[in-house]
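Peer 1: Fold the following.
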Amino acid sequence: MTIYRTFFASIVVAATLSAPVAHASSFAAWEVANVAWDDVLNVRAWPSTQSAIRAGYPNGTPLSMTGRCMNGVDLKNIVTLPRYEQTQMVRYTWCEVWHDPSDTGDWQTGWVYGRYIQPQ
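Peer 2: Sure, this is the predicted structure:
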């Protein structure tokens, strides 16, 4: 019986180690909001309007946020606040997203301006 348990445990460990791992600090709890109807939210390489645009997403698109924002804001620390307060805390800062701009599994980080995101 012990041999079977050891064998089963080794299969579980091997399957766990070979499974794809998501970005450990990301969570999808925000979405694109407040963008003009004919525009998109630009995801940029760095937190600056002068930075290269990596992708663009319309209103309502779910965003996988890393939790990290400029000016000392951490989305994981404000998640218990009311939605309005969370939105106000990021309104004038940049926040990091985890996204796949080409839909090929090539995930990367980028930055969005807080005025155009809100908690889901």
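
Peer 1: C-alpha only now, for contacts and for neighbours.
Peer 2: Will do.

Peer 1: what sits up against the longest strand along the chain?
Peer 2: Across the chain, the strand with the greatest residue count (assigned by DSSP state E) is strand 62-69. The contact list for strand 62-69 (C-alpha atoms under 8 Å, 6 or more residues apart in numbering) reads 25-32, 74-76, 90, 93-99, 120.

Peer 1: Next, count neighbours for Gln120.
Peer 2: 14 (other C-alpha atoms under 10 Å).

Peer 1: Over to Glu85?
Peer 2: Residues near Glu85, counting by other C-alpha under 10 Å: 13.

Peer 1: surely Ser26 meets Trp98?
Peer 2: Yes - when contacts are counted by C-alpha atoms under 8 Å, Ser26 is listed as touching Trp98 (6.8 Å).

Peer 1: Comparing these two, which shows the higher neighbour count?
Peer 2: Trp98 (22 against 18).

Peer 1: nearest spatial neighbour of that one, skipping sequence neighbours?
Peer 2: Thr109 (4.6 Å; C-alpha to C-alpha, 6 or more residues apart in numbering).

Peer 1: repeat for Ala28
Peer 2: Ser64 (4.0 Å).

Peer 1: Quick one: neighbours of the one you found, just the number.
Peer 2: Ser64, neighbours per other C-alpha under 10 Å, totals 20.

Peer 1: I'd like the structure of this one too, to check against the first:
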Amino acid sequence: MITSRNFFAAIVVACAISAPSANAATFAAWEVANVDWDDVLNVRAWPSSKSAIRAGYPNGTPLTMTGRCMNGVDLKDIVTLPKWDQAQKVRYTWCEVWHDPTGTGEWQNGWVYGRYIRPQ
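Peer 2: Below you'll find the predicted structure:
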């Protein structure tokens, strides 16, 4: 028998599953840039060009960033810099994204190379 308490619990669980992780602060202030017109930016499973490709996005696609990048770069620490300076800080490193490659609410993390992203 479905009670109102069970129904409420099911809704809470469904919302938690479909939303980005509560412990991962995310923001969508970056986008794909500098990719050849006939190519896409690969989102990889790990921060390596040899890692599995999870998705590909063309120029202009908004990205939901976690803020975490390799080499000690944190997007939250550079957000007050001019956009050009922010782009230079990540140019030679990998940054983590939170994305839904299938559009079905199955969010996952991935990594993009900083040369191909810029602040919006």
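
Peer 1: List buried residues within the contacts of strand 62-69 of the first structure.
Peer 2: For those, a neighbour count by 16 or more other C-alpha atoms under 10 Å gives the buried set as 26-27, 30-32, 74-75, 90, 93-99.

Peer 1: Quick one: residues in contact with stretch 109-120 of the first structure.
Peer 2: 29-35, 41-47, 54, 62, 83, 86-87, 90-99.

Peer 1: would Ala55 of the second structure count as being in a strand?
Peer 2: Yes - according to DSSP: H, G, I helix; E, B strand; the rest coil, Ala55 of the second structure belongs to a strand.

Peer 1: can you pull the contacts of it?
Peer 2: 42-44, 101.

Peer 1: what distance separates the longest helix seen in the first structure from the centre of its chain?
Peer 2: In the first structure, with assignment by DSSP state H, the single longest helix is helix 2-18. Relative to the centre of its chain, helix 2-18 of the first structure is centred 32 Å away, using C-alpha atoms, centre = their mean, to the nearest Å.

Peer 1: I'd like the next helix or strand past it.
Peer 2: strand 27-32 (DSSP states H and E).

Peer 1: tell me what that next one is packed against?
Peer 2: The contact analysis (3 or more C-alpha pairs under 8 Å, 6 or more residues apart in numbering; DSSP states H and E) places strand 27-32 of the first structure against strand 62-69, strand 117-119.

Peer 1: quick one: which of those is nearest Pro20 of the first structure?
Peer 2: In terms of C-alpha to C-alpha, the element of those nearest to Pro20 of the first structure is strand 62-69, at 16.8 Å.

Peer 1: and that closest one, which stretch of the second structure?
Peer 2: Under TM-score structural alignment, strand 62-69 of the first structure corresponds to residues 62-69 of the second structure.

Peer 1: Just the buried positions in the matching stretch, please.
Peer 2: 62-69.

Peer 1: That stretch: average distance to aligned residues in the first structure?
Peer 2: Comparison of stretch 62-69 of the second structure with the first structure after fitting gives an average deviation of 0.1 Å (mean C-alpha distance after the TM-score superposition for the first structure).

Peer 1: rewinding a little: how far out from the middle of the chain is the longest strand of the first structure?
Peer 2: 3 Å.

Peer 1: What of stretch 77-96 of the second structure?
Peer 2: Distance, centroid of stretch 77-96 of the second structure to centroid of chain: 14 Å (C-alpha atoms, centre = their mean).

Peer 1: buried residues in stretch 41-48 of the second structure?
Peer 2: 41-47.
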